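S.K.: With the input below, show me the fold.
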Amino acid sequence: MILTLFSGALLLAVAGPALAAPKRTAYDIDPKPLPEALIDLAVQADISILGTDACRRGDRRGLRGRYTLDEALQHLLAGAPCSYRIVDAHTVALSARQAPQIFAVAPPGRRKAPPPEPPPPAPSPTFEIEELVVHSAKREVTLGELSAAASILAGRGIAAMGAVDVTGTTGQLTGLHMTNLGPGRDKLLIRGLSDGAFTGRARSTVATFLDDLPINYSAPHPDLRFVDVKQIEVLRGPQGSLYGAGAISGVYRIVTNKPDLENEGGSLAVFGSVTKGGAPSGAVEGWFNVPVVPDRLAMRVVAYHERLGGYLDDVNMRRSNVDRTTRSGGRVSMRVELSDTFHLDLSTTGQQLDTNDTKYTTQILSPGKRANRVQETHRNDFFQTALSLHGEFKGVRFRSSTGFIRHDYASQYDASAILDPADEFDLGVYRERARVDLAVQDTSFSVSNPTGLSWLLGIYGSRSRERSPSELHLRSRSVVVPVYVEDRRDTMRELAIYGEMSYRLSNGWSVAAGARAFETSIDTEALIDAPQISQQRPFSAKSRTSGVSPKVSVQYEFPSGGMIYALFSEGYRAAGANSSGLRTPLSYVKFDADHLQNFEIGAKLRLADGRLRLTGAIFHDLWTDIQTDGFLGSGLALTANAGDARVTGLELEGAHDWDSGLSMRANVTFSDSELTRANRGFTSSLGRGLPGVPEITGGVLITYRRQLGDGLELQLVGEASYVGSSRISFDPRFAPSSNAYIRDRIGADLSAGRWRFGAFVSNITDASGDTFAYGNPFSFGQVRQTTPQRPRTFGLRLSADF
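M.R.: Presented below is the predicted three-dimensional model:
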C-alpha cells in the first residue's frame, strides 16, 4: 500500500518540475594562490571541486560579492591555465587549459583537412578524494592537506555503493569495522583499537557525529539511514585534542546537505529487494527543498520508511524470518542568511528503529535456524535538534552549535540458560532499557592563513542524564517471579577548552600543536532489588576525570603536490562505576579512565596529473587501563579495566580515475595487537591480542560511467570487502572466533534526465560466513553462537529528481 501511494506521488512530482533561477552566493575570498582561492570558493558555495592541481600555475586571486557559481568561476579563472566544467549542482571539475592548435597553411591546390571534432567530455569521477573539505577538522582544510589519516565518501559515492547506513560504508572506509549484533545494536571500531565486542557502559571508542553534534555516548550506534547526505568522514587515530572523551580511536561524521536558499527541488525513490530463503524488503525515501524567502530563508525536508525482511527461523517458536527490522525517520532543516557573512542552521532529526528478533543462530541446529523460547526484540529511537551559527568577521571564522539529543533504546533476551534444572521455573526473561538526554554546546573561533600562522580556539560543555532500568524475571505456567530489578540514574557533566595552532614555515614545512583541557564528572545513583535473596540495596558513586590531551604534528608539502607528516596524539575515556550484581559488595565497583597514545607517520601522494591518489600511514599505539564491557556469571553487565596493550599497524588507500569513465578505489589495513599487562582482578589470563577486530581488513570498489547518447548514462559498480577472523572477548575461556568472510555487491544504474533506475545483487556467491560469534549474554559460553551473512539478495531502485 505504501509503495503504491509513494509511486503515485513520484509520478505527480515529476510531472510539473519547478523552474528556478541560478543560485547566487555571497563570496568573501581574500587574494591568495589560485588553488587555495578555489578551495575557499568550494567551502563558501558548499560544493566539491575536483582537479585543483590543474590550476597550480595560476597567480593570486580573490573574489567578493554575490555571484552564481558560473559567474564566480569565470571571475576566478579569467586568464588562468585551467578551465572548469559544472558537473552538477554540487560538483565542479577542473582541467588544464588546452594550448591553442596551430594549423599550417595548405599548399595551393591541396585541400586542408578539417580539424578533428573535440572528444565528448569525460564523465566526472564518482569518488572524489583530495579536494573534499574535512568538516571534522573544525576548520576548513582539504583531505589532502590534513596531517592525519582520514577518508571521505562523497554523496555520489555513497549512492553508487548503495550504502543506506553505516554498515554499507565499512568496507570502503579504511580501517573502519563494525560488530554485527543487529540493526541498532552495533558499535563502531577503527584501526583495530577494540575494547571488545560487547556493548555496555564503557563509552564508545569512536565519536559519532551528525553534522556538528554527537549522537551517542555508551549507547549502541543508532543506525541512521543515509538520505540526502553530503558526505561521510572518518578521522583515524585518537582525536582527544578536538573531540575529547569517546574519540579514543577516531571520529565518524555524517554531513548532511543544507537548505538551498534559491533553488526549489527534491527527489523521491522506491526500493525493493528479495533475499534467498527470506522475506522481501522495501523502502521509500525522499527529500524536498524550498526557498521560503529567496536569498534569506530556505527549508529542506527528508522522510523515509524501510522494512528489512528477516532471513532466520526459530524452530522452537515456529516462526520464520524472525529478524525483521522496520526503520522510519526524517529530518527538517532550515537555513537563515543573516548577512553576507553569517548564517543560521536549525535542524530536527528523528528515527524509530524496531527489530523483531536478534540475528544469531546456534550451531547445534541447521544453518539459519535457532531454538529460543523468548522473542529477543530491540528498539532504538533517536531524536536530535540542533542550532548552529556560522560566520566570519574580519578574517575570524566563528562556529557555535547548540543541541539536544534523546536516545531511547531497549532490548529483551532469553535468560533461560541461567535456570537451575531443580527449580520449578521453565523460562527466564531479561529486559533492559536506557533513555539518555544530552545537551551540548560547542563554540569555536579560527583563523586560516595559508602562508603563516593559523589557529583554532574553542570551548565545549555538555550535560547528560541517563535512566537505565533493567529486570530479570523467572516464569512458570502460573507464576512470574522477579529475580533482579535495578533502577539506575547517571548524570554526566563535561567541560573543556581546546585549541590548535599551526605555522607554515618556508620550503613547504609546517608545524602544528594542540591540546584539550577537560574535566568530566559522573554521578551514579541506583536502587537494586533482589527479592529471592531478600536483599534491597541502594547504590551511589561519584567519578571524576580531568587532564590535558595533547597533539603535535609536523608535515612537508611537496612542490608538485602531496605531503608527508608525523603525528603524536592522545585519547581518553572517563572513569565510571558498576552497580549491577545480585549481591553486595561487588568485586569491582569502579573502573578507571583509560588512555591511548598514538605515534604515526603518513604520506599522501598525487600522481599522474592528480588522477592517482595514494595515502598510507604506519601507526603505533600504547593503550593503558583498557575499559571493556563484559558479563557477570548471572549474565548481568559490568565494565572493568582489562589491562594494557600495544597496537601496531599499517593502512594503505589508493584511488585512480581514468578518462574513459573508469574509477577504482581500494584500501587495506593490517593491525597487530599484543596485551602487555593483564588486570588480575578482571581475569586470570588474557588472549594474545585485542578482541572484536580482525588483523586484516580491506576493500575494493570499481565504477564505470559511460554516456550512451540521447541523455542516457550508464553506471556499473562492483564492490568487495574482506574481514579477517577475530575473537569476541578478552577472556580466552569464553572467546569464540568469528570467521573470515567476504562481502560483495554488483550493481547497474541507468539514468535519463530526472529518472534513474538501478538493480543490484549482493552476496553473489551466497556465502554464509560467521560474521559475529555472539548474540545472547546469558547463553554465551554455553552454546556456540554465530551470525550468518544475509543470503544472496537481488534488489531494484527507481528514483526521480524534480
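S.K.: Only C-alpha atoms from now on, for both contacts and neighbour counts.
M.R.: Will do.
S.K.: which element is Gln536 on?
M.R.: strand 535-557 (DSSP states H and E).
S.K.: can you pull the buried residues of whichever helix or strand comes after that strand?
M.R.: Towards the C-terminus, the helix or strand next in line after strand 535-557, according to DSSP H and E, is strand 563-573. Residues of strand 563-573 classed as buried by neighbour count (16 or more other CA atoms under 10 Å): 563-573.
S.K.: got the residues you listed as CSV, with distance to Met299 columns?
M.R.: Listed next are the buried residues of strand 563-573 as CSV, based on distance: CA to CA, whole Å:
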residue, distance to Met299
Met563, 40
Ile564, 42
Tyr565, 42
Ala566, 43
Leu567, 41
Phe568, 42
Ser569, 40
Glu570, 40
Gly571, 38
Tyr572, 39
Arg573, 38
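S.K.: ok, the residues you listed vs Asp426, which is closest?
M.R.: Here the nearest of these to Asp426, counting by CA to CA, is Arg573; it sits at 41.1 Å.
S.K.: what about that closest one, distance to Arg745?
M.R.: When distance is defined by CA to CA, to the nearest Å, Arg573 is 37 Å away from Arg745.
S.K.: Over to Asp659?
M.R.: Asp659 sits 24 Å away from Arg745, going by CA to CA.
S.K.: this one next, for a side-by-side:
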Amino acid sequence: MAALRVAGKLGDADFVYAGNWVDHDVSSTLDASALSASAFGVPAPALYVEQRRNRLFDQEIRLSHTGSGGLSWLAGLSFMDVRNHLLGTISNEAGDVTVATGTQGVRELSAFGDIRVPLSRTLSLDIGGRLFHSRTEEERGAKRARVEVSVSRSGFTPSLALSWQAGGRDFLYLRYAGALRPGGLSQTGTGSAERFDSDELQTFEAGWRHSNPAGLTINADAFLTTWSHLQSDYLLSDGLIGTRNVGDARIHGAELSVDWAPARDWALSAGLVVQSALLTKTSDGTEIEDRHLPVIPRWTARWGLSRSFELGGWNGSAGVRLNYLSRSRLSFDPGLDRQMGDYALADVDLLLRKGTWGIRMAGSNLFDCRADSFAFGNPFSLGKGPQYTPLRPRQWTVGFTRSW
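M.R.: Reported below is the predicted structural model:
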C-alpha cells in the first residue's frame, strides 16, 4: 500500500491532492468434503482453496473555499481503477480442479461538488452532487463455462440539505442523498454465470441537535431509505456463493443520543437506534414469510459512564460501557439463513498518565458472552447444521506507553 497527499493554497482556495495504491492478496482454505464428490466429482476428503488479488489505484483533486459571508463551496475530480482476480480450486490427493475463476476491472471518472448558500443569518442551503462515468469489464467461469460482459454507465447522484440554527442551542436539518452500487457477474448453480444489476439508494433524513450550558447535548434523527434492485448473496447447490437482485426494500427508523456531564469530571453517554428494514417487493413477485433485511438488527442500544481524576500526581480516567445488539438474520436464502445477534457486551477501562508515561488497563466482554456474532463459516457444510462465529472471550489487557 502506498499513499500520497499534497495540500496547499491555490489563490483563495484550499487545494488537496490525494492518491492511493493498494495491492492486496487474500487466500482462504475450507473443508469441502461434504460436497466435493456430488458437486465437482472430486472424491473426499477435499479442500476448497480460494485465492483473491485486489488492486486499487485512485486519485482525487479537490478545491474548497469558505467566504466571509458564509458562502462555501467544494469541487473536485476523481479517478479510480480497480482490478480483482479470483481463482477457486478443489484439491485432494489426486490433484487440483478449478471450479471458479473471475476477473473484474472497473474504471470510473467522476466530478463532484457542493455549495453552501446562506439564505439568512440562521438558515443555510447545501446543494451537491456527483457526476460519474464508469466502465466495467468482467469475466466469470464455473467448471467449463465462461461468461464475459462489458458495461458502461453514466449517472448523477444528488444531495440536498437545509439547516437552521435556531438560537445558540438548537440546530435542525433536513437532508436528502442518493447513491448507487454497480452490478456485476455472479456464478449460478447451472455451471455458468449471469449478470446482476446495480442497486440504488435514496435517503431522506431529519434531525435535531440541542446543547445547553448544563453540559447536556441531545441528538435526534429520523430517516427513511428506499433501496431499489437490492443485491443479496445466496448459496449455490455446489456450496459456492452467488449474488442476485432480490427486489426493492425500505428502511425507516430513528436514532437518539444523549451526552451529559452531570458533575465536574463525570460524563454520561447513551444512545438508541430503532429501525424497520423490510423487503417491499421481490424481483419475481413471490411471497416470502420473513421480509426483514439480512444483518440489520431491529434495535441497538449503548450506555457509558466515565470519570476523570487525579491520583498521586497521575492524571487518570475510568469508564464502563454497555452495548446491546438485537437479533438479526443472515440471508433471504432459506439454505443460508440463520438467526444471530441478541447479545449484550460490557467493557471497562482505566487510563493513568504522568508526564510522558501512560498506563492503560482494560477489560472487554466482562460477562464472557458466547453469543453468535455471525452465523456463517463454511458454505460447503452449512447444510449439516448450525454454524457460529462466537464473540471474543473475556479479555484483560495492560499496556504501557511513552510519548516523546
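S.K.: With neighbour numbers in mind, choose between Asp659 and Arg745 of the first structure.
M.R.: Ranked by neighbour count (other CA atoms under 10 Å), Asp659 of the first structure and Arg745 place Arg745 first, with 20 against 12.
S.K.: What does that one correspond to in the second structure?
M.R.: Alignment note (TM-score structural alignment): Arg745 of the first structure maps to Asp347 of the second structure.
S.K.: what about the strands in the stretch 1-150 of the second structure?
M.R.: 2-10, 13-31, 47-66, 72-92, 95-118, 123-142, 145-166 (DSSP state E, counting those that start in this stretch).
S.K.: picking up where we left off before, which residue is the nearest non-sequential neighbour of the match of Arg745 of the first structure?
M.R.: Once its chain neighbours are removed from consideration, Asp347 of the second structure has its nearest residue in Ser364; the separation is 4.4 Å (CA to CA, 6 or more residues apart in numbering).
S.K.: what helix or strand is the residue nearest the centre of the first structure on?
M.R.: What sits nearest the mean C-alpha location of the first structure, by CA atoms, centre = their mean, is Tyr252, with 4.1 Å. When elements are assigned from DSSP H and E, Tyr252 of the first structure belongs to strand 250-256.
S.K.: matching residues in the second structure for that strand?
M.R.: On the second structure, no counterpart of strand 250-256 of the first structure exists by TM-score structural alignment.
S.K.: what are the ranges of the helices in the first structure?
M.R.: Ranges of helices in the first structure, per DSSP state H, are 2-15, 34-45, 69-77, 155-161, 240-243.
S.K.: who does the second one touch, helix- and strand-wise?
M.R.: Secondary structure elements in contact with helix 34-45 of the first structure, counted by 3 or more CA pairs under 8 Å, 6 or more residues apart in numbering; DSSP states H and E, are strand 24-33, strand 48-50, strand 60-68, helix 69-77.
S.K.: Of those, which is nearest Phe445 of the first structure?
M.R.: Taking CA to CA as the measure, those were each checked against Phe445 of the first structure, and strand 24-33 came out nearest at 17.4 Å.
S.K.: What span of the second structure is that closest one aligned with?
M.R.: Using TM-score structural alignment, strand 24-33 of the first structure lines up with nothing in the second structure.
S.K.: between that strand and helix 69-77, how many degrees?
M.R.: Here strand 24-33 of the first structure points in a direction 20 degrees away from that of helix 69-77 (axes from the mean of the first three to the mean of the last three CA atoms, to 10 degrees).
S.K.: Give the buried residues for strand 24-33 of the first structure.
M.R.: Neighbour counts using 16+ other CA under 10 Å place 24-29, 32-33 of strand 24-33 of the first structure among the buried residues.
S.K.: Please apply the same query to stretch 702-721 of the first structure.
M.R.: Residues of stretch 702-721 of the first structure classed as buried by neighbour count (16+ other CA under 10 Å): 702-707, 713-721.
S.K.: Check stretch 341-357 of the second structure too.
M.R.: Neighbour counts over stretch 341-357 of the second structure (16+ other CA under 10 Å) mark 341-353 as buried.
S.K.: starting at the chain centroid, how far to that stretch?
M.R.: With CA atoms, centre = their mean, to the nearest Å as the basis, stretch 341-357 of the second structure stands 25 Å off its chain's centre.
S.K.: Could you list the residues in contact with it?
M.R.: Stretch 341-357 of the second structure is touched from outside by 297, 313-328, 358-367, 369, 371-374, 400-404, with contacts defined as CA atoms under 8 Å, 6 or more residues apart in numbering.
S.K.: Could you rerun that using 7 Å?
M.R.: Counting by CA atoms under 7 Å, 6 or more residues apart in numbering, the neighbours of stretch 341-357 of the second structure from elsewhere in the structure are 313-328, 358-367, 371-373, 401-404.
S.K.: Of these, which belong to strands?
M.R.: Helix and strand membership here follows DSSP state E; of those, those in strands are 314-328, 358-364, 401-402.
S.K.: Export the buried residues of strand 24-33 of the first structure as CSV, with columns for distance to Phe398 of the first structure.
M.R.: Listed next are the buried residues of strand 24-33 of the first structure as CSV, based on distance: CA to CA, whole Å:
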residue, distance to Phe398 of the first structure
Arg24, 22
Thr25, 19
Ala26, 17
Tyr27, 16
Asp28, 15
Ile29, 16
Lys32, 21
Pro33, 23
